[in-house]
Structures are given as structure tokens and as C-alpha cells.
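K.L.:
would you be able to build a 3D model of this:
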Amino acid sequence: MADHLLINAEAIPAKMHSGLRPELRKTKSLR
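P.N.:
So this is what the prediction gives:
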């Protein structure tokens, strides 16, 4: 269980960053 939590703790932020970067670029281009 602890291993899965550690993996998720590292994977989720990576997904968030990868997902936010394109969105930020889109919002900047729209503005």
C-alpha cells in the first residue's frame, strides 16, 4: 500500500504539471 501511495504521490504532480502547461499556453494564446 505504501509503495502505491509513494508512486501516486510522484506520478500525480507530474500529470498535473504536464496537464497544466498546455492549458496555460492555451490561455495565454487566447488572451
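
K.L.:
from here on, just use CA atoms for contacts and neighbour counts.
P.N.:
OK.

K.L.:
and the residue nearest in space to the middle of the chain, what element?
P.N.:
Central residue of the chain (CA atoms, centre = their mean): Met16, 1.2 Å from the mean position. According to DSSP states H and E, Met16 maps onto helix 2-30.

K.L.:
which strands and helices sit next to that helix?
P.N.:
Helix 2-30 sits against no helix or strand, with contacts defined as 3 or more CA pairs under 8 Å, 6 or more residues apart in numbering; DSSP states H and E.

K.L.:
I'd like the structure of this one too, to check against the first:
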Amino acid sequence: MSAPGAPKSGGALLLIATPLGNLGDLSPRAREA
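P.N.:
Below you'll find the predicted structure:
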């Protein structure tokens, strides 16, 4: 998926944003349960 000339920070942001997004989705569900 690495595009030519893509900034490495972009990949790092995706790696960080994905787990954070998953935690954000699980937090409300855990509170409801």
C-alpha cells in the first residue's frame, strides 16, 4: 500500500489512528454493558 513518495508520518498516523479508533468504538459498548 506504500505509495511512491508518501511521507512516513502518514503511515505512522494510520498505525496510531486505527487502534485509537477501535478503542473509541469499544469504550461506549463497554460502558453500556
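
K.L.:
hang on, the earlier thing: the residue nearest to the centre of the first structure maps to what in the second structure?
P.N.:
The equivalent of Met16 of the first structure in the second structure is Gly21 (alignment by TM-score structural alignment).

K.L.:
same check on Ala2 of the first structure?
P.N.:
When the second structure is aligned by TM-score structural alignment, Ala2 of the first structure is paired with Pro7.

K.L.:
relative to Pro19 of the second structure, how far out is its match?
P.N.:
For Pro7 of the second structure, the distance to Pro19 of the second structure equals 20 Å [CA to CA, to the nearest Å].

K.L.:
Asp25 of the second structure: neighbour count?
P.N.:
Look at Asp25 of the second structure: counted by other CA atoms under 10 Å, it has 11 neighbours.

K.L.:
Leu6 of the first structure too?
P.N.:
With other CA under 10 Å as criterion, Leu6 of the first structure counts 10.

K.L.:
repeat for Glu23 of the first structure
P.N.:
For Glu23 of the first structure, using other CA under 10 Å, the count is 12.

K.L.:
His4 of the first structure too?
P.N.:
His4 of the first structure - counted by other CA under 10 Å - has 9 other residues nearby.
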